[in-house]
Structure formats: C-alpha cells, structure tokens
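Peer 1: How does the following fold in three dimensions:
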Amino acid sequence: MAFFKKYSSIFTIIASVVLYFVFAYFLERTEFYTLCLLWFSLFVGFYILIKNENISFTTLAGVAILFRLVFLFSIPNLSQDFYRFIWDGRMILNGFNPYLSFPETFITQNLRPVSEASILYEGMGELNGSHYTNYPPLNQLCFFIAAIFANKSIFSSVVVLRILIILADLGIIYFGKKLLEKLNLPIKNIFWYVLNPFIIIEMTGNLHFEPVMLFFLVWALYKLQQQKWVWAAILIACSVSVKLIPLLFLPLFFQWFIGRSKTSLISKTCEVSKLALFYIIIFSITILLFLPFYSSELIANYANSVGLWFRNFEFNASFYYILREIGYLFRGYNEIAIIGKVTPILTILFLIYLTFFRKNKTTIQLITAMLFGLCFYYFTATTVHPWYLATPLILCVFTNYKFPVIWSLVIILTYQAYANNPWKENLWFVFIEYLILFTFLIYEVFHQHRMKKL
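Peer 2: Down below sits the predicted model:
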C-alpha cells in the first residue's frame, strides 16, 4: 500500500498516456460506451494528479504538455470542423475571401479553389459546407498559418493547427499562474483547466480554438488586475476576434470601472471616460481586424451564419428543450423560431442584472459574474456543443465555484447522439447530464452563501 501511494502519480501518468493514446488513434466517436470508459478513466487519473500535494507546479505543467503531445500526429475523431478550418485557411492563401462563399458552391460547379478541395468538403460535411464561415479574423489567421506551412497535406495542416493550440495553452498556464498569484489564490488552480481531460481531448485533440481566445482573455484579466486597462482592452479585442463569446462580458466591466471610484463628481467623470475609452478600443480594434475581409456582403453573410445557431440548430440544450416541449403541448410544433429570439433577450436581461445589481468591483467578483452570465446564456441556448465549456471552465479557476468541472465530466453524455445512425439525441442522457450539473451548482451556490454568513 505504501509502495502504491509513493508511486501512484507515476502509475497515473503512465496509465493516462496509454489511455490518451488509445483515445487519439483507435477510437471512433460512434463507439459511445468505449468513449465513456476512456473518458471517465481519464478523469479519475486527472483527479488523482490534481489532488496530490506532493507534485510540483512545474511537474504538473510538464505532464499537461506531455498529454497534449500524445495527440500531435492524430486526426481529430470527435469533430469534423477542422476540415472547414483548413478550407478557410487555404482560401485566404489563394486570394479568396472566406466570408463571401461557401464550399458547396465550388463543389457543385466542379471547381477546386484549394488543394484537396473534394476531400475537405466531404470531411466537413454537407451542413458545414453549405453555410458561410463564422470564424472571426484572428481565428482565420490561425487557419492561414496552417495553409502557409501545409498547403498540400491535411495531416500536416492538422499538426500545425494543433501546435498553435498547444502554444495557446502554454500561454494560459503562464498568465493564469500570474493572475492567480495576484488574486492570492492557489496557483495549482490553473490545472483544473490545463490538466482536464475535456480540455486536452476537445481542444488539443479535436482542434477547437477556444484556447487561443482564452489565452487573450486570461492575459487581459491579468492586465486588468494590474490596472493596465488599455492593454486589457486591446487583448479583449483580440479574444473577440478569435471567438465572439467575450462580447457577452463587456457590460460587466461597468462596476469594475465606475463602482471602484470615489464619490466625487470629478472622480466619477474620470472613470466614465475610462470605461468609454475601454469600449472604444475594443470595438475599434475588432473592426480593424475585420477590415482586410470587408465587402458589402460581409456583414449580411456573417450575421446570417451566426443567426443560424439561434434559428435552426438544436443540440444539448437544457431549458430550451423544456420550452420546446411546452410549445409542442400548446401549439403542436417546434417553436425554435420564437424561442430562439426570446432566449437572447433573457440573457441580455440577466447580464443587465449582473451589471447593475451585483457587486463586480473586484477582479474575482468580475470573473464570477462572467462565469454566471455565460452559463445563463448556455442554459437558455438552443445549442451547446461540448467545446463551449472551455470558457466557463477557465473562468471558474479564478473563483470559488467548480461546477464547470463537473459539467466537463458529464458533457461526454452528449456524444451518445453520434452512436445512432442517423444522428439522434437521446434526451434521457441530456436529462442526466443537466440533473448532475444543476444538483452540484445548487449545492455550490448555497454553500458559498452559507460561507459568506460565517
């Protein structure tokens, strides 16, 4: 027993490497029960490592890199989005604007604007290939870099994209540690994100670019904690230009600027001016980054592509599915066209509440508001893909809440849909997922409320 306790970390690391290798090179996403076995086994190893107080920060960081390198030469097996990433990057390299056309147009006209066009179109699927791209400019830059280094090989493009994501995670480790130190929180908290099997598999393994967005966001929060809000604004703009999600957080900065100032009129006026300039910098740089792709069709095409997620798609929703069933009961058909317009309004109202009626004066309070604002949006959304959870997961690292960690564990249940042919969700698995999540969330909320009273 003593021997096992002494060497348990080594055994856990070796076992995890083997499991990640099997996951990366031998698993098909239709093998749901094998997928779950590997997933939950990796989470056990993750918990053992993160709870071992004898392992140094440097060692855990090295282990996190090692686990990612296992995936370096694998082709993503849980997502096909990377084919569209490669397509967009090669379109830019060949002088095309990726926002102005969709792959299906070229294929149906028997045109091949990029190398391996037919393979890429077949890989991304008809649904992805029949819509305009919705990836912002700095995300497109990552795709372009892959095209520069690997214009003729899908495999090589995958390796380049994966290296960029791994580098972003290294940046998150670096600035996450610095921010935790500034907030007087345990620096090992960052490993709830960095060592999490969900992050390693969905981001490094399946090439979702949330880590690049989160790298800029964590860096921005660190600069904000340093009172360097101009730099923070620039970095938030970069984050928005990878994924649009940080736009949801912008109202929440109000109290961080205004609520911290003194009561004098001059002081308040100064802080209002800073806040206004903060927003101006963010929107100006975001627009500036879109300018290389500007055309009269860009805004309409981009808005149409983003709007599809509210009007057409349904996956892994929680409250939306309840509202949908109510719609079936009273109207007899799916109300997504109506509900998809109402739920964003609910999110806006909740963000207004967080902005003006909840204390967001400290950085921890601000990040906590971000966490709950974003999760409210996901709880009411029509579509919640697994990789969306990367943002709540990194935010919770800097708060007293850990329910996103539980969510990252049970999100694997959504992949049951891919075990069916044709694709079909089993709502019992969705119910189990959210039952576990909301049970833990309610527990944490009451626990934190009770701790504040002590």
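Peer 1: Please make it C-alpha for all contacts and neighbour counts, starting now.
Peer 2: OK.
Peer 1: can you pull the buried residues of the strand or helix carrying Ala147?
Peer 2: Assigned by DSSP states H and E, Ala147 belongs to helix 137-149. For helix 137-149, a neighbour-count test (16 or more other Cα atoms under 10 Å) marks Pro137, Leu138, Asn139, Gln140, Leu141, Cys142, Phe143, Phe144, Ile145, Ala146, Ala147, Ile148 as buried.
Peer 1: show me where the stretch 301-450 of the chain has strands.
Peer 2: Taking DSSP state E, counting those that start in this stretch, the stretch 301-450 of the chain contains no strands at all.
Peer 1: Helices of that one, residue ranges please.
Peer 2: 319-331, 336-357, 363-380, 390-396, 403-410, 427-453 (DSSP state H, counting those that start in this stretch).
Peer 1: circling back: which other helices and strands does the helix holding Ala147 contact?
Peer 2: helix 81-93, helix 154-182, helix 265-290 (3 or more Cα pairs under 8 Å, 6 or more residues apart in numbering; DSSP states H and E).
Peer 1: Please provide the structure for the following sequence as well, for comparison with the first:
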Amino acid sequence: MVFSRKNTGFIIAVILTIILYFLFAFYVERTQFSMVLFLYISLFATSFYILKKGKENTKLLTSLSILFRLIFLFSIPNLSQDFYRFIWDGRMLFEGLNPYLYLPENFINQHEFPVNQATELYAEMGTLNGSHFTNYPPLNQLSFYIASLFAGNSILGSVIVFRLQLILADIGIIYFGKKILEKLQLPIHNIFLYALNPFIIIELTGNIHFEPVLLFFLIWSLYLLFKHKWMWAALLLACSISVKLIPLLFLPLFYQWFVKRSLDFAGMTKLFVFYLIIFTTIILLFLPFYNSELIENYFNSVGLWFRSFEFNASFYYIFREIGYLFRGYNEIAVIGKIIPVLAIVFLGFITFFRKNKSPKELITGLLFGLSFYYFTTTTMHPWYLATLVLLSVFTKYRFPIVWSLVIIFSYQAYSNLPWKENLWFVGLEYTIVYGFLIWELFFKNHHKKQYFDAHDSHAIS
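Peer 2: Take a look at the predicted model:
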C-alpha cells in the first residue's frame, strides 16, 4: 500500500487501533466491564476497517498483526491470572520438581517456598488455581520452563518470554494458514480474520493463553496432511495435543481421510499407524514426568471441568435449570458425565455420515465437531474459542468470528466481587451466536439443502 491522502482513513484506523490496544494493555482492569466492552467493540470496528481496506497487501497486514501484539509485550496481563500458575510450573521444573505431583497451596501452608517469588505467585494465581494439580500437558510445561530459564527471578521477564513464544507461534500460523488457503483456492487475506482479530490478540497474546502454540502445531499438521505427508502430520498433531488436550476430539474425524471406501485395508492400516504415532508420541512426552500418582492427579484435575466448574455455558445452563426444577439442586455431577457422551455421539455422526475426504470437508468437520462440544460444555472460557476462529477461516462459516465479538459479554461476571455471572448477558451472547449460525446454515445459501460443506466439489484433495 502506497500511503497517500486517499489512505488517510486507513492510517487513522491503524493509529486508533494502536491507542486502543495500548489502553487495553496498560490501563484496563477486568472489573471495569463498561470500559472493556467499549474498547473491545471499538477495536473490532477499526480492525474490520483495516482488514477491508488492506486485504490486498498481506505483507502489510502481517506486519500490523505483529505490531499490535508487540504493544502488549511489556505489560502484566490485567484480564487473566492464569499466567502466574504457568510461571510456578516452569520454576518447579527448573528446580527439578515434578509440577504434576505437588499442590502450590501445600507448600505455602507448610511455609515452604520451592520457587522464586513463591508467595507472590501463589497469592496472584488465586486459591482455586493453587488448590488443584496442574493440568497443562508436557509441551505446555516446556514453554513454562523456557520462561524460567531466561527469567527465573522476574515475573515481568517471564511474561515477556511467554509472549515472544506466542507471537512466534502466531507468525507460524499466518505462514501455514496462507499455504492452506492457497491449496483450498480461498482468499489469502482470510487468515487475518484470525491474525487481526482483537479477540485473538487480547485473549491470547495479551492474557497469555497458549492456544497459538496448540494451533501452530495443528495447522502445520493439517498442511502436511494435505501434502500427503501423513506420518509427519501425526507427529505434529501429537505435539498439538501435548500443548492442550482439546485436539483429541478431532481424532475420529480423520477416518474418512484415510479410509476412502469399504474394505479399504490399506487405508485402515494407514489410519492405525497414524493413531499409533500420535499416541506413542504423547506417551513419550509424558514419560519424563511419569509417577504412580501422575495419572490420578492429572485426570482428577481435568475432571474438574466436567464435574465442578461452570462458566459461560450454553445448553448446560438450560439443563441445570431443569435439574433445579425437578431435583431442587445442581445436577452438574450428572450432566457433566452426559456431555462427553453427547460429544462422542455427535463426533461419530459426522465421522461416518458426512464426507470428510477433502481438505475443506475435513476442516469443516473439525469446526462443527468442536463447536458442538463447546455448545454443550459446562465451562466455556473465552480463549477456548481461538481454535474455532482459526478453523473457520478455511470454511464458508463465520459464526466463530461473531462469537469472538460477543464472547466479551462473559467478562461481565468479573465486574462483581466476588465474580458472579449475569445470565442475561450469557443469554444475549448465545442468542446472537445461534441466530447467526442458523442464518448461515439455513438462509445464507438457502438454495443449498446440505448443512455442511459435504459437496464442495471445488475443494482440492
């Protein structure tokens, strides 16, 4: 883009966006919901304008994507406290202690301080986080350890190291995302629906959540899979799972990619080896941490998301109210066990009853499989949405982009001390999301009768 008078609007939008991100990074607290909401919506407006006006210049948009992330580099996250646990785990590893075997609260209660700044880290991570075993997989722990190597005595230093890792991961996502879009014959600028999305920049780079690392390995894996380098793809998919477990849900959907027809023994063999590489790699990555207590501690911690935690849920809140009506108390212990079963049934349906044989069909299957799980989960933290946002840029569906805007309503809960959700805001969020989804499925292309991209004949396999 050549800067001239006709580009004045673009330049002003960039300057405003920089100012808005600066305010988010250094001056906003999550208890200030009105301010958070105003700045967030304003950022969506300026970012949309930048993408619309600059979509022909992907190098410029890439540079701006990096610049906007760098604004947060020297700020302490003010919308999330999870990073304090990341620092704790990394410093535990640095001290030669297995983070999967110890509770931070036990050390503090016994007046033991195994890591630098232990008292401050425990106080800031919160008693809820400090009273549970870590549930972050091995490659995520490696990221935490890297921060302890370079900044073992500084919280801000650790934050900087975390953010540099996340920014590098996002650069990798942009690189491989463009290549996949080229293969699918889709506009290259679609990747900036992810890279320039204020939700992605604030929630991941700003608040330090490691979805970019997960997504970097996932998108690299899909790229190699589409290049028919499926063994390397399996290895990278295992790395993605070893950052956060959520890509495990995708595994059934690769069935049709390998098994093209009935009694396809060659395809079944490839699929078996594909899964074998994935699970062997995951086991090997966990092996350095193995202890007889690890499995129990880890799955007890993961299980809390199904039997104890509730936040920004959708259908679960409806089921919960029905439980109150008929049983008089919260039914999370029962509903939390049913939700994984529903997710498995739905994944089975889209595995066997819709086409997942071309790249676009497969990605669309991943998108809807994970969406169903998030629609029914008991806990939907904002950063979980990042995977849907990225997958959507390779499809014709944009409901995750809309969701990335309205999910800011979930921050209303933090304006209360102690935090408490206002279900009117939750209802508004999901009314908009489901309304847009229904429009995309049934009305946007009403001349087409299929629900998914099962017959996208232009997709290249």
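Peer 1: Got a TM-score for the two of them?
Peer 2: Once superposed, the chains reach a TM-score of 0.97 (TM-score structural alignment, normalised by the length of the first structure), with 447 aligned residues with a Cα RMSD of 1.3 Å.
Peer 1: Tell me roughly how far the helix holding Ala147 of the first structure lies from the second structure on average.
Peer 2: With mean Cα distance after the TM-score superposition for the first structure, helix 137-149 of the first structure departs from the second structure by a mean of 0.2 Å once superposed.
Peer 1: now that helix, how far from the centre of its chain.
Peer 2: Its chain's average C-alpha position is 19 Å from that of helix 137-149 of the first structure, according to Cα atoms, centre = their mean, to the nearest Å.
Peer 1: same check, this time on stretch 7-26 of the second structure
Peer 2: Distance, centroid of stretch 7-26 of the second structure to centroid of chain: 25 Å (Cα atoms, centre = their mean).
Peer 1: contact partners of that stretch?
Peer 2: By Cα atoms under 8 Å, 6 or more residues apart in numbering, the surrounding residues in contact with stretch 7-26 of the second structure are 36, 39, 42-43, 46-47, 49-50, 53-54, 68, 71-72, 75-78, 202, 206.
Peer 1: how about 7 Å then?
Peer 2: Outside of stretch 7-26 of the second structure, the residues within contact range by Cα atoms under 7 Å, 6 or more residues apart in numbering are Leu39, Leu43, Thr46, Ile50, Lys53, Phe68, Ile71, Phe72, Ser75, Gly206.
Peer 1: wait, what's in contact with the equivalent of Ile407 of the second structure over in the first structure?
Peer 2: Structural alignment (TM-score structural alignment) places Ile407 of the second structure against Ile411 in the first structure. With contact taken as Cα under 7 Å, 6+ apart, Ile411 of the first structure is in contact with Pro386, Glu433.
Peer 1: average offset between stretch 216-225 of the first structure and the second structure?
Peer 2: Stretch 216-225 of the first structure differs from its equivalent in the second structure by a mean of 0.4 Å after superposition (mean Cα distance after the TM-score superposition for the first structure).
Peer 1: Could you give the residue range in the first structure aligned to stretch 339-350 of the second structure?
Peer 2: Using TM-score structural alignment, stretch 339-350 of the second structure pairs with 343-354 in the first structure.
Peer 1: ok, back up a step: quick one, which of the helices and strands packed on helix 137-149 of the first structure gets closest to Tyr193 of the first structure.
Peer 2: helix 154-182 (9.2 Å; Cα to Cα).
Peer 1: How about residues contacting the helix or strand following the closest one?
Peer 2: Next in sequence after helix 154-182 of the first structure, counting helices and strands by DSSP H and E, comes helix 191-194. Helix 191-194 of the first structure is contacted from outside by Ile50, Ala64, Ile199, Leu393, Ile394, Val397, using Cα under 7 Å, 6+ apart.
Peer 1: what's around Leu454 of the first structure, how many residues?
Peer 2: 5 (other Cα atoms under 10 Å).
Peer 1: got a list of what it touches?
Peer 2: Leu454 of the first structure neighbours (Cα under 7 Å, 6+ apart): none.
Peer 1: how near is it to His447 of the first structure?
Peer 2: 11 Å (Cα to Cα, to the nearest Å).
Peer 1: What of Ala317 of the first structure?
Peer 2: 26 Å.
Peer 1: of the two, who's got more company?
Peer 2: Per other Cα under 10 Å, whichever of Ala317 of the first structure and His447 has more neighbours is Ala317, with 20 against 12.
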